[in-house]
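S.K.: no sequence for this one, just the structure:
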């Protein structure tokens, strides 16, 4: 069942989303060769708790950490470990926060130093997919319109759109209805209405759309070993239009620029 949110609830979700945004901003300046995912995970948990939040991923479905940190061919759900980042890696960090009983949940894919041009293009196109999907999240449209916009743009560039993992509703629970696939047909799916709050999160692969799960029972990797990018925003439908509740500005401020520009 889809729970449409009141203005007050949307503001509470916004505050949770902004704590995630600030957490990602804190981590942005730390990501460099030699730093480990587990170091970032510890920083994130401390920052979230210091700001009155609770890590939403920690313990959810028995996940062992605060962050999902997915490097290169890992699409999502990477478990933070002690293997240091290397020059040329791409690192997707997905973070969730419970603040005052409401959830924020979004993600950004970072570059470690200089990356290959084809990989940088993958990140740029995936980010474009995110905003094209958000544009379609307006009253009167259907969920399929979001997926169609994302899929069309990604496949135009020859990329694979992951099927098994999707965006979702957001509120008092981290994962609510509706599911928001990154593929679909125009005019299909649930109708979008005022008060809808969703996490839109394209997961786009440089090669095949097919994915595998590793033996850790969490990490999802591309079937061909090529890189994958993941960007996510939290979006509310207000006065018929999409409003982004999260922001990447803290990341850009920490890095001194938008790295993809």
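M.R.: On my side now, so go ahead. Quick caveat: nothing in here was measured; it's all calculated off a predicted structure.

S.K.: From here on, just use CA atoms for contacts and neighbour counts.
M.R.: Noted.

S.K.: tell me the SS of the residue lying closest to residue 63 once chain neighbours are set aside?
M.R.: Leaving aside its sequence neighbours, residue 63 sits nearest to residue 57 (Cα to Cα, 6 or more residues apart in numbering; 6.5 Å). Secondary structure, DSSP: H, G, I helix; E, B strand; the rest coil: residue 57 is coil.

S.K.: Now for residue 57: which residues touch it?
M.R.: Each residue near residue 57 by Cα atoms under 8 Å, 6 or more residues apart in numbering is listed here: 63, 65, 66, 67, 95, 96, 97.

S.K.: Repeat the analysis, applying 10 Å as the threshold.
M.R.: When the contact criterion is Cα atoms under 10 Å, 6 or more residues apart in numbering, the partners of residue 57 are 63-68, 94-98, 105, 174.

S.K.: Structure two is appended below for comparative analysis:
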């Protein structure tokens, strides 16, 4: 696209404008701007206008800087353009995509509350992680080669415990919003507001440019689903994955909910995911090798006719969103390390009704089952204690896990 020449475009106003490059009078419109502007609904106004240039050379000279404007503008326009039948236009990265594995399709995302707007709305008192502005977690990137789990001090543990408590409250608020007819974008809004009202930052927001405050993974989506305007339907299963950053520490947890009248098979899948997390947690104590957790989890999954996803794993958490140790959920893995008192990490097995393999949609986030089967997941943040473990993300009054379907039905 950098080779495209500016020209006088049919349909563009033929009046003098100021050159976006040098400030001289200009009549030559950027053709990409004109194309996007032409597709903008009359009742929808973006912050971007058509750029004009005085000459081809000036256009080419400033193209690299100018073209960055097109992507956010185009995204805003496509979000606002309805398709026949009341659906919305899918993000442009899905144009001509034929790799669907199940019946789910991405819907449009709300244009009125994008990442930039949410960052600007954050109160000054909310401490932000290093990626909030840039989208790049530099401290985490520098930590990539570290394979040793951090032993946290009592003071640090107290800070992480507080973040996890807030995360628990936020997930409960988001879970209450789950019901037939509610969009995952609305769940995202509830998550953002519940997090910020508690003085915390929603950890997913702008993490490697993730656009939302929460991950919502519906049906065949395994993880990292991006909230959109699709209403939840009777029989859906939806995972809500909440993470918060509070006063320098992250907490992370998720649950899968059954929406409306769900089939016994889907309810069984959700319970299996819970039982798998329960089985992994049963091994937590000083001296346990991290690689052993996966064997316990996979044994439960296979006994119930399900498979464990191998691409994604649990992780250390605290000062960083993701750090050592890695905690795979399948047997015969090569995880490094032995648990010690003061280690903090997540276990979050992703369990499929069909095969274990996954694919990623063109948005580079949404992971789906390769065979289109449904998937479910549960996650907690755990602290290794001197004689076992503490679930930092457990509800008050529930020191240990216990399956209760009524808490997952919506």
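M.R.: Received, thanks. A quick note: this is a predicted structure, and the numbers were derived from the prediction, not measured.

S.K.: TM-score of the superposition?
M.R.: Both chains were compared after superposition, and using TM-score structural alignment, normalised by the length of the first structure their TM-score is 0.94; 257 aligned residues with a Cα RMSD of 2.0 Å.

S.K.: Tell me the counterpart of the residue nearest to residue 63 of the first structure in the second structure.
M.R.: With TM-score structural alignment as the criterion, the equivalent of residue 57 of the first structure in the second structure is residue 204.

S.K.: How about residue 100 of the first structure?
M.R.: When the two structures are superposed using TM-score structural alignment, residue 100 of the first structure falls opposite residue 247 in the second structure.

S.K.: Next one: the match of residue 57 of the first structure from residue 66 of the second structure, what distance?
M.R.: Computed as Cα to Cα, to the nearest Å, the residue 204 of the second structure to residue 66 of the second structure distance reads 28 Å.

S.K.: quick revisit: now list the buried members of the contacts of residue 57 of the first structure.
M.R.: When neighbours are counted using 16 or more other Cα atoms under 10 Å, those contain these buried positions: 63, 65, 66, 67, 68, 94, 95, 96, 97, 98, 105, 174.

S.K.: From the residues you listed, which land in strands?
M.R.: Where these overlap with strands, as defined by DSSP state E, the overlap consists of 67, 68, 94, 95, 96, 97, 98, 105.

S.K.: now, the most widely separated pair of these?
M.R.: Farthest-apart pair in those is 68 and 98; separation 15.6 Å (Cα to Cα).

S.K.: packing partners for the helix or strand encompassing residue 73 of the second structure?
M.R.: Using DSSP states H and E, the element containing residue 73 of the second structure is helix 70-80. Contact partners of helix 70-80 of the second structure among helices and strands, from 3 or more Cα pairs under 10 Å, 6 or more residues apart in numbering; DSSP states H and E: helix 31-38.

S.K.: Could you tell me where whatever helix or strand comes next after the helix it packs on falls in the first structure?
M.R.: On the C-terminal side of helix 31-38 of the second structure, the nearest following helix or strand under DSSP H and E is strand 52-53. Under TM-score structural alignment, there is no match for strand 52-53 of the second structure anywhere in the first structure.

S.K.: residue contacts, the aligned partner of residue 192 of the second structure in the first structure?
M.R.: Residue 192 of the second structure maps onto residue 45 of the first structure when the alignment is built from TM-score structural alignment. The contact partners of residue 45 of the first structure, by Cα under 10 Å, 6+ apart, come to 23, 53, 54, 55, 58, 65, 66, 67, 95, 97.

S.K.: Let me see the contact set for the residue nearest to the fourth one when sequence neighbours are not counted.
M.R.: With sequence-adjacent residues excluded and distances taken as Cα to Cα, 6+ apart, residue 55 of the first structure is closest to residue 97, at 4.9 Å. When the contact criterion is Cα under 10 Å, 6+ apart, the partners of residue 97 of the first structure are 13, 15-21, 23, 45, 48-49, 52-58, 66, 103-106, 174.

S.K.: quick one: residue 97 of the first structure and residue 48 of the first structure, what's the gap?
M.R.: Computed with Cα to Cα, the distance linking residue 97 of the first structure and residue 48 of the first structure is 7 Å.

S.K.: intersection of neighbour lists for the two?
M.R.: Counting by Cα under 10 Å, 6+ apart, the shared contacts of residue 97 of the first structure and residue 48 are 19, 20, 23, 54, 55, 56, 66.

S.K.: most neighbours, which of those?
M.R.: If you count neighbours using other Cα atoms under 10 Å, the busiest of those is residue 20, which has 31 neighbours.
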